[in-house]
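Peer 1: sequence first, predicted coordinates after that:
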Amino acid sequence: MGMLALLHVASSSEVRMLKVDVIDEQTHVVRRGKRPHPVPLDPASWTVLQRCLAHREAWRTDNPHVMVTKGTKAGRSPASTVYLSHILDDCDFPPRMIRSPRLVDLVNTMDPKLVAAAFGMDPQATLIYLADHVDPGRLPDC
């Protein structure tokens, strides 16, 4: 969860709903949520995903989701929202806090509408990540 949030701006719901059948083993890409294009994974994220899949396989579950818990391994439902909200408790950072700095950087260096389109977000949702000041180096010389 943490790697996908930090590097790929994955939301908790994207990770929660991630299914095995959207993972391309050959190209190391996944389709997530409302994102219009498949997301290529870097080697570190791919390694973490492989560990999740190995854990899932050890449980011998038919649940189609990547993230499987004791409560969901016998069924077909995704992990609970509560489970995901506490999955990173050991590192003292909630998923949203890990995801936000990347969004702040992207929204403030690119067009917020492009960021929204790339990540399958509502255009209004990116506006909360806009900084309240303009970097003087980005202003034209007058």
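Peer 2: On my side now, so go ahead.

Peer 1: can we go C-alpha only for contacts and neighbour counts from here?
Peer 2: Will do.

Peer 1: what's the spacing between P95 and D42?
Peer 2: Relative to D42, P95 is positioned 19 Å away (Cα to Cα, to the nearest Å).

Peer 1: more crowded one of these two?
Peer 2: A count of neighbours by other Cα atoms under 10 Å puts P95 above the other of P95 and D42, at 24 against 12.

Peer 1: what's near enough to touch that one?
Peer 2: Residues counted as contacts of P95 (Cα atoms under 8 Å, 6 or more residues apart in numbering) are M1, G2, A5, S11, S12, S85, L88.

Peer 1: in strands, which of those fall?
Peer 2: Among the contacts of P95, no member falls in strands (criterion: DSSP state E).

Peer 1: could you dump those into TSV and include distance to M67 and neighbour count?
Peer 2: Formatted as TSV, the contacts of P95 follow (distance: Cα to Cα, whole Å; neighbours: other Cα atoms under 10 Å):
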residue	distance to M67	neighbour count
M1	9	21
G2	13	24
A5	14	20
S11	14	21
S12	11	20
S85	13	14
L88	14	15
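
Peer 1: take the one below as the second:
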Amino acid sequence: MRAQDRARRAGTRPRSDHTLETALAILRDLALFLVEHRGKDDWALVDVHDVEAFLATLPRARKRRLTVLRQFFRFARSKHIVLVDPTRTLTAKEPNGFRGRTLTLDQQRDLFRRWTTDEDIQPHEALVGMLALLHGASSSEVRMLQVTDVDPVTQSVRLGKRPHPVPLDPASWDVLQRCLAHREAWSTANPHVMVTKGTKAGRSPASTAYLSHVLDACGYPPRTIRSTRLVDLVNTMDPKLVAAAFGMDPQAALIYLADHIDEGRLPASEPGRK
């Protein structure tokens, strides 16, 4: 507020009240976070890990929040409220790593049951969903899948740029057969597995817009479902092997490495051990 007064006297542009309120709201949120999640009730106890954890709660607001926190801790250090500025070594750039949304195990089970037991589900939704959920297939890979890519002898399919055919489990194979039966009903010469009303008379694949909305009914976008599978594979296997199997760049697979493990995936503790 003193800076506002100085700016007005100097004829320069002062900070708006909204800017000050936003900064105060960020400090309030940090204080609550420290007390509720880090068990700290003194500014002098705050370290860089506390600030990094707070910034990670809203990754998209990292730059704005860090700017405010730097200003505050510089002030706090000048007033001897803290001895060390915990924001000194932090950068506004987000750390590399996966920041997308993933599904819980219960959500995955619900989707699996939806696509394997409900015969009223649109076949295209079931195919895109199952291939993403169990085989990490992208919408583009399913969109470009052709009938000639399906091998009924080995029950496998060729997806995108993957170097080897992908063997399908019985549930995925059954969903694929439902989709092929749906295609046969169109009496079309289109070579693709997924044929829509707009593509049945030609040879082009379904539109990207169609694929982006094909899973709307289930409530989750294709990217979220595929990311869930990739995160699971990369964190339980060698990322290089995953990249090779999916035809991905090794650096692209490393993005999906996580720094935590869901408690539900940890083995049960043995009696007498922690």
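Peer 2: Done, it's in. Predicted, not measured: the structure shown is a model, and the values here were computed from it.

Peer 1: tm score of chain vs chain?
Peer 2: Superposed pair, TM-score by TM-score structural alignment, normalised by the length of the first structure: 0.91. Supporting alignment: 136 aligned residues with a Cα RMSD of 1.5 Å.

Peer 1: want to throw the contacts of P95 of the first structure into JSON lines with distance to N108 of the first structure?
Peer 2: Formatted as JSON lines, the contacts of P95 of the first structure follow (distance: Cα to Cα, whole Å):
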{"residue": "M1", "distance to N108 of the first structure": "24"}
{"residue": "G2", "distance to N108 of the first structure": "22"}
{"residue": "A5", "distance to N108 of the first structure": "18"}
{"residue": "S11", "distance to N108 of the first structure": "19"}
{"residue": "S12", "distance to N108 of the first structure": "22"}
{"residue": "S85", "distance to N108 of the first structure": "27"}
{"residue": "L88", "distance to N108 of the first structure": "27"}
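
Peer 1: preserved in the second structure, out of the residues you listed?
Peer 2: For these, the aligned pairs still in contact in the second structure (both residues aligned by TM-score structural alignment, their matches' Cα atoms under 8 Å) are M1, G2, A5, S11, S12, S85, L88.

Peer 1: now do the contacts for the alignment partner in the second structure of the last one.
Peer 2: Right, L88 of the first structure. Aligning on TM-score structural alignment places L88 of the first structure opposite L215 in the second structure. Shown in contact with L215 of the second structure (Cα under 8 Å, 6+ apart): E125, V128, G129, P221, P222.

Peer 1: how close does the equivalent of the third one over in the first structure sit to G75 of the first structure?
Peer 2: Applying TM-score structural alignment, one finds that G129 of the second structure aligns to G2 in the first structure. Taking Cα to Cα as the criterion, G2 of the first structure is separated from G75 of the first structure by 25 Å.

Peer 1: same question for D132 of the first structure.
Peer 2: Counting by Cα to Cα - D132 of the first structure and G75 of the first structure are separated by 46 Å.

Peer 1: show me which of the two is the more surrounded one.
Peer 2: G75 (13 against 7).

Peer 1: if we ignore the residues flanking it in sequence, what's nearest the more buried one?
Peer 2: N63 (5.9 Å; Cα to Cα, 6 or more residues apart in numbering).

Peer 1: list the contacts of the corresponding residue of the second structure for that neighbour.
Peer 2: Superposed on the second structure with TM-score structural alignment, N63 of the first structure falls opposite N190. Going by Cα under 8 Å, 6+ apart, N190 of the second structure touches T199, K200, A201, G202, R203, S204.

Peer 1: list only buried entries from these.
Peer 2: T199, K200 (16 or more other Cα atoms under 10 Å).

Peer 1: format the contacts of N190 of the second structure as a markdown table; extra columns: secondary structure.
Peer 2: Formatted as a markdown table, the contacts of N190 of the second structure follow (DSSP: H, G, I helix; E, B strand; the rest coil):
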| residue | secondary structure |
| --- | --- |
| T199 | coil |
| K200 | coil |
| A201 | coil |
| G202 | coil |
| R203 | coil |
| S204 | coil |
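
Peer 1: stretch 177-193 of the second structure spans what distance, first to last residue?
Peer 2: 10 Å.

Peer 1: what's the answer for stretch 7-17 of the first structure, then?
Peer 2: 18 Å.

Peer 1: doesn't A131 make contact with P112 of the first structure?
Peer 2: No. With contact defined as Cα atoms under 8 Å, P112 of the first structure does not reach A131; the gap is 11.5 Å.

Peer 1: neighbour count: those two, which is higher?
Peer 2: P112 (21 against 12).

Peer 1: what does that one align to in the second structure?
Peer 2: With TM-score structural alignment as the criterion, P112 of the first structure lines up with P239 in the second structure.

Peer 1: ok, that match to L233 of the second structure distance?
Peer 2: From P239 of the second structure to L233 of the second structure the distance is 8 Å (Cα to Cα).

Peer 1: quickly list what's touching both of these two.
Peer 2: In contact with both P239 of the second structure and L233: no residue, using Cα under 8 Å, 6+ apart.

Peer 1: coming back round to it: how is the residue nearest to G75 of the first structure assigned, secondary-structure-wise?
Peer 2: The three-state label given to N63 of the first structure by three-state DSSP is coil.

Peer 1: related to what we said a few turns ago, nearest to T148 of the second structure, of the contacts of L215 of the second structure?
Peer 2: Comparing the contacts of L215 of the second structure against T148 of the second structure with Cα to Cα places V128 closest, at 17.8 Å.

Peer 1: does the closest one touch G136 like I think?
Peer 2: No. Assessed by Cα under 8 Å, V128 of the second structure is found out of contact with G136, at 10.0 Å.
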